[in-house]
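Asks: Sequence and computational prediction follow.
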Amino acid sequence: MQTDFLVIGSGIAGLTYAVKVAEAYPDKEVLVLTKTHSDETNTKYAQGGVAGVWNFDTDTFQKHIDDTLIAGDGLCNKEAVEVVVNEGPSRIQEIIDWGADFDKDENGEYLLGKEGGHSENRILHYKDVTGKEMERAMLHKVSQLPNIKVINHCFVIDIITQHHLGYLVMKTTPDIECFGVYVLNLKTRHVEKIIAKVTFIATGGNGAVYRSTTNPGIATGDGVAMVYRAKGRIENMEFIQFHPTALYENGLRGQSFLITEAVRGDGGILRNHKGEAFMERYDERRDLAPRDIVARAIDNEMKIEGTEFVYLDCTHMDQEKFQKHFPNIYQKCLSIGIDVFKQYIPVSPAAHYSCGGIKTNLHAQTSIHFLLAAGECTSTGLHGANRLASNSLLEAMVFAYRGAAHAIQIFKSQQSNYISNTENIEALFPDWNANGTTNPKEMIMITQSLKELQMLMSDYVGIVRNNERLVRASTRLDTLHLETEKLYKSSIVSPQLCELRNMITVAYLIVKGAQFRLESRGLHYNTDYPAKSKIPQNIVL
C-alpha cells in the first residue's frame, strides 16, 4: 500500500493533523491508522479540560506562560511555551467551529475552571468528559473529508528506514529517513508494508507501563519505542506525571478512574485518615499546588500512615453544581457505594502523563527526516520537568497544526524522501519475514512478563526513587528484554507481544533517564539527590 500522508493514531493530535493536510491537498490521500477503534484514545479519557487564555479582562498570555514555566521547573523551552500559549486560543476556537461544545453560564459565556498551578481561571471544559467531546467533534470533522481514510485494528510494528534497504543506521547517522511502516492487520493477521511520503506519529502515552494508571490499556508507548528502535532521539523520559487523585478501588489493576483536578479547583479538599487537610504542610498553594508536589505529598501521607489511599472531601461542595459539572464522577462513585456529599472519596496517585518522549522541534519534526510527531508521545519543550494541568490537549492541537504546515511545505517545495517518485516503490523494501516463527505455546509467557514489568516500574520507578531501586529495576528489565526478544524472534507477531516489547523499551528509557539525572527536579524525585543541580539539563537518549 502507498499513501501520501500517513497518520499513526487517532487522538486529538493525529486527527488535527489529518484534517489540516486533507484540506490543503483534497486530491491526496490521508491514511489514519489506529490499533483499536478510532475513538479509543488517551484524548477520550481527558476529563478536566483544555487551558487557554480566554478572558482578557483578568488573564494574559504572559500569566499562562509564567505558570507553565514555573510548573516545568526550569526545563521548559521558553520558545515552545510561548508558541503554544499564544497560538492555543486559535486552535481552541477552531475546534469550537468544528462543533466541540464547552460549558457556558446562563449568559452564554464560557465557564472557565481553575486547576493546580494556574494563577487564573482559564480551563474550558465540557462537564467532566472534555476529551471525549473534543474527540467526537474531531471524528465528525474527519468524516466530512472524503480523502481521509481511517483504518481501525492496525498495529504498527516498526518504522521503515534505510536500515531495511541494507544500510547501517546508527544514532549518529545524519540523514535517517522514514519511508513508511510495517503494520499488523489485526483482521487478516498479515503484516503489510505501507509506504508514505510523510509519516506522522501521534500514538499517545505509556501509562500502561505502570500497575495503576488513568490511561486506557492501549497507552503502551508504541511510538516512542518504534522511534528509538529506528535510532531517533528520545528526551526526558524520566518525567512521568502521576495524577494525584485516581479513584482507589481495592484490588484493581490497570486503568483507574480519574477524579479530575477540576474537583479540587472547585473546592475539593485532600484529607488523610485522621481527617486532616494535610496539603497546607507541603505547599502554600495547598490542594492546587502543581501535580508533582501534590502527588509526593499524598505518597508521603500514605507511607506515614501505612495506607494505600487518602481522601478527597467534597461533602461541603454545592450539590447541584457538582452533579452538573462532574456527572460521571458522581455516578461512578455511587456505583461503588460512595455518596460524595456524605462520604469522602478514596484516592491515590496513578501514572497519568509522560512529559518526555520523541524529541521534536517547533514544527513537529523528529530527528528522522519525513517523520513528524505530536501529542503525548513527544517532548516538545512545553512541559519541561512537569506538565501544567490541561496543557496537553492544547499542545497536541498546536503542534499538530504546525506539523501539518510543515508537511504541506514539503509537498509545495516538492521535497520528499529520495525514493518517493520511484516506480514500484514497495518492491525496494523487503516483505515482512516470518519464516521459522510459530505461535507462542503459552500466552502466560507474555502476560506474566507484563505483570512483572508493571510491578517493578510501580515499586522501583514511581513517584519517589533512589539509586538502589533504579539499579534493581534496570537489572530486572535486562532479563525481561532478553526473554522477550528471544520470544519475539521465534514467534508470529501478535499485538500482545508487540506491546510487551514496546513497554519494556519505554521502561528502559524511563529508568535510564532517571539514572542519568543526578538531581531531583519536577516529577523526578530521587532521595539520593534531593537537591536540584545548578544547570538544568535535558536527558536525550
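Replies: Perfect, I can see it now.
Asks: okay, CA-based contacts and neighbour counts for the rest of this
Replies: Fine.
Asks: Find me whatever residue is spatially closest to N391, sequence neighbours aside.
Replies: Spatial nearest neighbour of N391, chain neighbours left out: A51 (5.6 Å); criterion: CA to CA, 6 or more residues apart in numbering.
Asks: Am I right that that neighbour is in contact with E395?
Replies: No. Assessed by CA atoms under 8 Å, A51 is found out of contact with E395, at 9.6 Å.
Asks: R476 and K486, how far apart?
Replies: 16 Å (CA to CA, to the nearest Å).
Asks: quick one, which of these two is more surrounded?
Replies: Using other CA atoms under 10 Å as the criterion, R476 and K486 rank with R476 on top: 14 against 11.
Asks: take the one below as the second:
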Amino acid sequence: MRRSADVVVIGSGAAGLSAALGLAATRNVLVVSAGSGSTPWAQGGIAAAYGDDDPLDHAHDTEIAGAGFCDPRTVRALVEEGPQRLAELIALGARFDRDSDGSLSRTLEGGHDRHRVVHAGGDASGAEVHRALHQAVQLAGVRTVTGRAVGLIKSGFGQIAGVLVEEDADVSQIDARAVVLATGGIGNAYLASTNPSTVRGDGIALALQAGASLVDMEFVQFHPTALFTGDSTGQLPLVTEAVRGEGAVLRDVAGRRIMTDVHPRADLAPRDIVARAIESTMRRDGCEHVWLDARSIPEDTIRRRFPTVLASCRRIGVDMLSEPIPVAPAEHFLCGGIRTNRDGATDVPGLYAVGEAAGGGVHGANRLASNSLLEGLVFGRRVATALTLDLPAASYGQPSWLTLGEDREPDRIRAILTEHAGIRRDGAGLQTALDELESAGDGPLATVARTVVAAAITREDSRGCHWRSDHPRTDERWNRHLVIRLDEEGRPAVRQLLQSAAT
C-alpha cells in the first residue's frame, strides 16, 4: 500500500501528538504509531512557572540540573512558552488536580527551588496528558497508521521524501515532504528501564542512517527510584520523585539516611546526584536496592497523591503506608539525541525530531524533573509552527531506501550496555563494550548502544548523568558537546564542538 501526506509524524507520545495537533489545521498530517511511548507512564507532572513563579527561576533550576550544559536560548523557550502550552492543554480538556480554592495544585520535585509541578490523578499525569492530546488529535481528523517505522526514503537530492512502515507482516510506503521523529529515547537498550519495550531508539537509528548527527549521547539519565520488584529486567514501575517532594527519605539497609550529607537539598537533589548516591550505597552494602521511607506522609495524602505508586507497591506485597519501599535506579531518559535547532530541524533537509528523540540542548547533561512532558508540548508546537510557515518543497530524483537492520542477540546488547555504560563507567569497561558490540549487528539497539559507548569513552570527565570513575571530576577542557555521525563503514564517529548543542 502506498499513501502520501504533507508531514508524517512518527510517534504518538506528547511530543508527536502536539506536533500533529499543531499541524492539523494547515497541513495534511499522518501519525505513525507503534504504541503510545513513555508519555502515559509519566507520573510526576508538568513543570511550569507562572503567577508569582518567575520563568527565569525555572530556567535557573533547569541549567543547574543540566550541569551548566544546557542551551540557554532553548531553555528560555521551554520555560517562557510552557505556561501557554499548559493552558492550551487544559482548554483541550486535560483535568489537572486543583486545590480547594480552585487553583492548580503544585508540588515540589528534585532540583526545583519551589513548588511548580502541576499533576493529574495524583501521580497519573502522563496518562491524562496523553488522553487529552489523543482525543484532540482524533477530533481534528488526523489520520493514524498503526505500525513500526522501519525505514526512511531519501530523494536523489538528499532530502527526506517519506517513510517505510511495517504493518503486520507487510511494509508500506508513505510519501511526505517532511518527517518528524518523535520516537522517544533508548530505554529498551538497557536491561531495566522505566520505559515500555517499544522505546528502543528506532528513530535515532533511522536518523543516523539518513545522515543526521546525534549529540550528547553519553548523557543517559537513571531515575533514582524505580520500584525493586525482584526482577531487574524489562519495564519497572516508577516511584515518582514527588513522593520525596512530600517528605519521603532514602535509607540504607541499616535505616540510615543516604542523602543528608551528600547535597544541600538532600533527598531532593538533582537526579544524577541521587542516583549516584544510591548506586554507591548499594555497592558499599552489597545489596540490590535501598529503601524509600514514606511513612511520615499522612495516609490521606498518599491515597490522594500517589494511587499509582500505592497500587504498584501492593502488587509486590509492600504497603507503603506502613513499611519502606524497595527502590533502585533504572534507565529513564536520554538527555541527548538527534541534533536539532529550536524548531526541531535536523541537518538533513526534510527531517525533524522532537521530544526525547531530539537533542536540542534543553536538558544539558541531566534532565530536571518534570521537564519532559513540558518539552513535548513546547517543542511539538514549535515544530508544527515551523512546518506551517515553511513546508519543504517536494523533492525528486532517484530515491533511496534507508532501512533498519536486525539486532543479533538483543539481550546481549542490553547486558553489555547495562554493565559498562550504566551509572558508573570507566575507560576499560567502555572499551570492552565497544569491542563486544562490534559483532552485534546493525539493528537499532546495536546502533544506539554503540553511539552511547563511543560518546562515553570519548568524554574523559564527569558531569551530570555521565560519571567516569576513572575521571571523577568535571574538567573544563571538556566544556564541549560531542557530535556523532556514521562513518563510511557505518560505525559512529565522534567529533567535538565548542559551541552550544543547538544548531
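Replies: Cool, the structure landed. Values in this document were obtained by computation on a predicted structure and should not be read as measured data.
Asks: for the strand ranked longest in structure 2, the distance to its chain's centre please.
Replies: As assigned by DSSP state E, the longest strand anywhere in structure 2 is strand 170-181. Between the centre of strand 170-181 of structure 2 and the centre of its chain there are 23 Å (CA atoms, centre = their mean, to the nearest Å).
Asks: Give the aligned range of it in structure 1.
Replies: Against structure 1, the aligned range for strand 170-181 of structure 2 is residues 190-201 (TM-score structural alignment).
Asks: Next, the buried residues of that stretch.
Replies: V191, E192, K193, I194, I195, A196, K197, V198, T199, F200, I201 (16 or more other CA atoms under 10 Å).
Asks: For structure 1, just list every one of the helices.
Replies: Per DSSP state H, structure 1 has helices spanning 12-24, 61-71, 78-97, 130-143, 222-229, 262-265, 291-305, 319-325, 327-335, 392-412, 444-460, 467-490, 495-516. These are given in chain order.
Asks: In structure 2, what stretch matches the fourth one?
Replies: Helix 130-143 of structure 1 falls opposite residues 125-138 of structure 2 when the two are matched by TM-score structural alignment.
Asks: The second one too?
Replies: Mapping helix 61-71 of structure 1 onto structure 2 (TM-score structural alignment) gives residues 55-65.
Asks: so how far does that stretch sit from its counterpart in structure 1?
Replies: Compared with structure 1 after fitting, stretch 55-65 of structure 2 deviates on average by 0.7 Å (mean CA distance after the TM-score superposition for structure 1).
Asks: which one is D292 of structure 1 nearest to, not counting chain neighbours?
Replies: L523 (5.3 Å).
Asks: Name all residues that make contact with R517 of structure 1.
Replies: By CA atoms under 8 Å, 6 or more residues apart in numbering, the residues touching R517 of structure 1 are I539.
Asks: I'd like the distance from the equivalent of it over in structure 2 to I413 of structure 2, if you could.
Replies: Using TM-score structural alignment, the partner of R517 of structure 1 in structure 2 is R459. Applying CA to CA, the value for R459 of structure 2 to I413 of structure 2 is 21 Å.
Asks: Buried residues, stretch 78-94 of structure 1. List them.
Replies: For stretch 78-94 of structure 1, using 16+ other CA under 10 Å, the buried residues are 78, 80-89, 91-92.
Asks: mean distance, it to its aligned residues in structure 2?
Replies: Using mean CA distance after the TM-score superposition for structure 1, the mean distance for stretch 78-94 of structure 1 is 0.6 Å.
Asks: can you give me the strands for the stretch 151-300 of structure 1?
Replies: Ranges of strands in the stretch 151-300 of structure 1, per DSSP state E, counting those that start in this stretch, are 154-160, 180-185, 190-201, 212-213, 234-235, 240-247, 254-255, 269-271.
Asks: give me every residue that touches the residue of structure 1 sitting at the aligned position of F96 of structure 2.
Replies: If you follow F96 of structure 2 across to structure 1 using TM-score structural alignment, you land on F102. When contacts are counted by CA under 8 Å, 6+ apart, F102 of structure 1 touches Y110, L111, L124, H125, Y126, K127, T130.
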